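Q: pasted the sequence and its predicted model underneath.
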Amino acid sequence: MTGVDRVKLTMITDNYVDMLLPDLPNVTRTGLAHHFDPKTKCVTGENGIALHVEVSWGRYTYRALFDTGMSSEVLLHNMKILELESNSIDHIVLSHGHPDHYGGLLGLLESREAPVPVSVHPEAFAPRYLRLASGQVAPYFNYGLTKDSIGERGGLVVEHVEPLEIGPGLIATGPIPREVDFENAPTDLTAPNALLHIVNGKIQPDVVPDDQALVIEIGEDGIIILAGCSHAGIINTINYAKKITGRSRVVGVFGGFHLGFPGSPRVKTEKTIDALREANVEVIAPSHCTGMEAIMEIGRAFPDNFLLNVTGTAITLTAGTDPVPDLDAAAR
């Protein structure tokens, strides 16, 4: 089946804001003029991620939202500046049940005039805990994410544990097989900075089984992969996206690679870079939980394919064209 003709991805929310970044031929930013103009307001960064997805084929358009950032205040503020309407969103996908990915959901639903599907793995609603190396504990930090709270605000909860087509060329992967050895999640209850959750009344290591990605089929053979935090591993995610679509050309990978989490070994970043090179990814845009150090390393490793995808960045990818941003164009 042929994929969509055109994809526009807009980073509504990310950890970083940089008003000095220039536009590129297929990339627009909220730049310095917008930042200084007293008639406008600036986009705001926060520890979270929200990606607006607009796919087009022929004269038709479909819009999805992948994750909702940490807060509705920042999400709705940035959407207004970026001229994105909450009522125009056709489907919402949550990558997993952590608050930096679902935090803006309830406020977004309240801002809408009509119901909207919200696709999520059922494990996203399980009570979760975080224990830091200092001994500090964040108990039940995802208490705000419930089926009732979503439904009361017009969200139509769609629970799934298999790949789910949410729109034309758009596939929510469901749980991602963990096969790459260097991407295995820690399972030690006593480990510092441990993620924990409750299963059958017992506290267990939380390997985030609900982690999923959004895959976009573009053109005859391409896929674009959106990752929230890649708790399953970004390479596992790429491999699974290829498997469920039957496509091998990776036009782009966008989102969190989970290389910046406390305790993540440097060798994991090095092995990820090697695997990204082997996968021949055309546009590499790490953000959010990738961590600034790993983002810089990836940028140095892929100078011709790397995109710094901060808050307010929009990239348009068109079937049948070279997707790689012309990084030298801004200097001409």
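A: Structure received.

Q: contacts and neighbour counts: CA atoms only from here.
A: OK.

Q: for Ala185, which non-adjacent residue is closest in space?
A: Closest residue in space to Ala185, ignoring its immediate chain neighbours: Val207 at 5.8 Å, by CA to CA, 6 or more residues apart in numbering.

Q: just the helices in this protein please.
A: 32-36, 72-81, 99-102, 105-111, 147-151, 234-245, 266-279, 292-301 (DSSP state H).

Q: which residues touch the shortest one?
A: In other words, helix 99-102. 47-50, 67-71, 94-96, 141-142, 145, 228 (CA atoms under 8 Å, 6 or more residues apart in numbering).

Q: kindly report the same for the fifth one.
A: For helix 147-151, contacts defined as CA under 8 Å, 6+ apart pick out Leu105, Leu106, Leu109, Phe125, Leu156, Val157.

Q: which among the residues you listed gets closest to Thr290?
A: Leu105 (22.5 Å; CA to CA).

Q: please name the nearest non-neighbouring residue to the closest one.
A: Spatially, and ignoring its direct neighbours in sequence, Leu105 is nearest to Thr68 (5.6 Å; CA to CA, 6+ apart).

Q: repeat that for Tyr240.
A: Nearest one to Tyr240, counting by CA to CA, 6+ apart, is Ile176 at 6.6 Å.

Q: cool, and Thr61?
A: The nearest residue in space to Thr61 (CA to CA, 6+ apart) is Val55, at 5.7 Å.

Q: separation between Val161 and Gly169?
A: 19 Å (CA to CA, to the nearest Å).

Q: to clarify, my last question referred to Leu21.
A: 31 Å.

Q: which one's more surrounded, the two?
A: Using other CA atoms under 10 Å, the more surrounded residue of Leu21 and Gly169 is Gly169, with 22 against 17.

Q: OK, contacts around the more buried one?
A: Neighbouring residues of Gly169 by CA under 8 Å, 6+ apart: Gly3, Val4, Val215, Ile216, Glu217, Ile218.

Q: ok, the last one to His35 distance?
A: Taking CA to CA as the measure, Ile218 falls 33 Å from His35.

Q: these two: who's more crowded?
A: Ranked by neighbour count (other CA under 10 Å), Ile218 and His35 place Ile218 first, with 27 against 16.

Q: I'd say that one and Val250 touch.
A: No: at 9.8 Å, Ile218 does not count as touching Val250 under the criterion of CA atoms under 8 Å.

Q: here comes the other one, which I'd like you to weigh against the first:
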Amino acid sequence: MAPALACTRVTRDANGAETPRIEAPVVDRLVMQVVLDGAHDVFISGAQVPGIRIERTRLMRGERYQRTLKSEWGLSLHLEAQAGPETRRYLLDFGYTPEALNNNLDLLGIDLAAIDALILSHGHYDHMGGLLGFLARHRDAMREDLRLYLGGEDAFCYRHAPAGNGAFADAGVLDRRALAAARVRPVLSEAPLAIDRHAFTTGAIPRAGIERVLPNTFVEFGVRDGAGCDPALYRNHHFTPAELSGQPQPDQHLHEHATCFHVRGRGLVVITSCGHAGIINSVRRARQVSGAEKVYALAGGFHLAPAPDDYLARVMAELKALDVQHVFPMHCSGANFLEAAKREIPQALVLCTTGSRFTFEA
């Protein structure tokens, strides 16, 4: 089945600024399964939240009692959305290692042959490290016309981690040649995009508020050794001489995107994965491009672990003003965010762990 992609139109806000808009699909049901996160808590509360069914994966039983879910620094989510008689399934991000990802997919009983498409939030290794090993093991069982949705060319850049004294260590690269060898077709879009009449992406997220990209990796713009990102393929970015020098620059995640669903009668579910562009910016962008105002849930990594106290306090104040009904912090959100959420928005906070499964229904 060919992918159903909604056309993007452009509107203008009250200040005359252009805002891309799409006809965001509406689903009747969304199931979000945490395939891989930083911890597996077998004692985590199974308490229910009105309007959301919460299921926790405890220890394995029967013949599998000697195996357990693996957790690591990374994130992977299985998403199943139903609209009328149609159901679509996606795997969003792939954790740090294929060993942990493949182990958990097996134990959770996820039908990989039924996956309709793959989505990558951005080009960090803790979100893409398991991808090629996952494909090596499972590609032949999956649909032939397998697509990988990405926010833009930025996902293919070489990335580097500071190693001290001005030196850098290799932090990985997503190689187009490896995807081609695995018969996976990348679909890049800096504009918002509707996928299969079920999901939609925000496209590039403007940095319009108080949030900034907190320190993380460095990025290298350019192509070498057959891999990397091509500055000529970016849509609306004017590169500086420093950025074009081939030397690592602070990573701004120019085209990291959020994956979203509009659940009928509930509102938007916005999944930030890492949220380097800012969780407030991500939510506002999802509302702008979809035209839906109500945000039912914000989920994923919020990248607030390295946030200074004053910065976190400002983000929390903005989050409270957005009136998001449910908040599901994962991955890089940080113990500091969890403590602040318990104090500031306890009624909205839903704890997550590897194996947790959340169902949103109209």
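A: Perfect, thanks for sending it. Predicted, not measured: the structure shown is a model, and the values here were computed from it.

Q: quick TM-score on the pair, please.
A: Scored against TM-score structural alignment, normalised by the length of structure 1, the superposed chains reach a TM-score of 0.87; 307 aligned residues with a CA RMSD of 2.0 Å.

Q: which residue lines up with the residue nearest to Ala185 of structure 1 in structure 2?
A: If you follow Val207 of structure 1 across to structure 2 using TM-score structural alignment, you land on Gln252.

Q: for that match, give its distance to Gly172 of structure 2.
A: From Gln252 of structure 2 to Gly172 of structure 2 the distance is 16 Å (CA to CA).

Q: so which of the contacts of Gly169 of structure 1 hold up in structure 2?
A: Retained in structure 2 (both residues aligned by TM-score structural alignment, their matches' CA atoms under 8 Å) from those: Gly3, Val4, Ile216.

Q: which of the contacts of helix 147-151 of structure 1 sits closest to Ile198 of structure 1?
A: Phe125 (10.4 Å).

Q: okay but Asn15 of structure 1 is in contact with Gly312, surely?
A: No: the criterion here is CA under 8 Å, and Asn15 of structure 1 misses it with Gly312 at 11.2 Å.

Q: who's more crowded, those two?
A: Counted by other CA under 10 Å, Asn15 of structure 1 and Gly312 do not tie: Gly312 has more neighbours, with 27 against 19.

Q: residues contacting that one?
A: For Gly312 of structure 1, the contact set (CA under 8 Å, 6+ apart) comprises Thr10, Met11, Ile12, Thr13, Val17, Arg29, Thr30, Val43, Asn78, Leu82.

Q: what lines up with the residue nearest to Tyr240 of structure 1 in structure 2?
A: Checking TM-score structural alignment: Ile176 of structure 1 goes with Ile205.

Q: that match reaches Arg285, doesn't it?
A: Yes: if you go by CA under 8 Å, Ile205 of structure 2 and Arg285 touch, sitting 6.3 Å apart.

Q: roughly how far apart are His138 of structure 2 and Val31 of structure 2?
A: His138 of structure 2 sits 22 Å away from Val31 of structure 2, going by CA to CA.

Q: quick one: which of the two has more around it?
A: More crowded of His138 of structure 2 and Val31, by other CA under 10 Å: Val31, with 20 against 13.

Q: against His331 of structure 2, how distant is the nearest residue to the more buried one once chain neighbours are set aside?
A: Sequence neighbours aside, Thr359 is the residue nearest to Val31 of structure 2 in space, at 4.3 Å (criterion: CA to CA, 6+ apart). Noted for Thr359 of structure 2: a distance of 20 Å to His331 of structure 2, by CA to CA.

Q: looking at those two now, which is surrounded by more residues?
A: His331 (25 against 17).

Q: which ones are touching that one?
A: His331 of structure 2 neighbours (CA under 8 Å, 6+ apart): Asp37, Gly38, Trp73, Gly74, Leu75, Cys274, Gly300, Gly301, Phe302.

Q: what about the last one, how many residues nearby?
A: Right, Phe302 of structure 2. 25.

Q: ditto for the fifth one
A: Residue neighbour count, defined by other CA under 10 Å, stands at 29 for Leu75 of structure 2.

Q: any idea how far the aligned partner of it in structure 1 is from Thr245 of structure 1?
A: Using TM-score structural alignment as the criterion, Leu75 of structure 2 maps onto Ile49 of structure 1. Taking CA to CA as the measure, Ile49 of structure 1 falls 25 Å from Thr245 of structure 1.

Q: repeat that for Tyr143 of structure 1.
A: Taken as CA to CA, the span from Tyr143 of structure 1 to Thr245 of structure 1 is 34 Å.

Q: ok, those two, which is more surrounded?
A: Thr245 (19 against 14).

Q: for that one, give me its contacts.
A: Glu217.

Q: how close does the one in structure 2 that sits across from it in the alignment get to Ala194 of structure 2?
A: In structure 2, Thr245 of structure 1 lines up with Ser290, judged by TM-score structural alignment. For Ser290 of structure 2, the distance to Ala194 of structure 2 equals 10 Å [CA to CA].

Q: please apply the same query to Asp116 of structure 2.
A: Counting by CA to CA, the gap from Asp116 of structure 2 to Ala194 of structure 2 is 14 Å.

Q: do the same with Asp309 of structure 2
A: For Asp309 of structure 2, the distance to Ala194 of structure 2 - CA to CA - is 37 Å.

Q: kindly report the same for Arg176 of structure 2.
A: 23 Å.

Q: higher neighbour count, the two?
A: Ala194 (24 against 17).

Q: counterpart of that one over in structure 1?
A: Aligned partner of Ala194 of structure 2 by TM-score structural alignment: Glu165.

Q: need the contact list for its match.
A: Ile171, Ala172.

Q: pretty sure Thr201 of structure 2 contacts Glu256?
A: No: the criterion here is CA under 8 Å, and Thr201 of structure 2 misses it with Glu256 at 10.0 Å.

Q: how about Leu24 of structure 1, what's its match in structure 2?
A: So, by TM-score structural alignment, Leu24 of structure 1 is matched to Ala47.

Q: pull the number of nearby residues for that match.
A: By the criterion of other CA under 10 Å, Ala47 of structure 2 has 10 neighbours.

Q: enumerate every residue touching it.
A: Ile54.

Q: okay, now the aligned residue in structure 1 for Phe218 of structure 2: neighbour count?
A: In structure 1, the residue matched to Phe218 of structure 2 (TM-score structural alignment) is Leu195. By the criterion of other CA under 10 Å, Leu195 of structure 1 has 22 neighbours.
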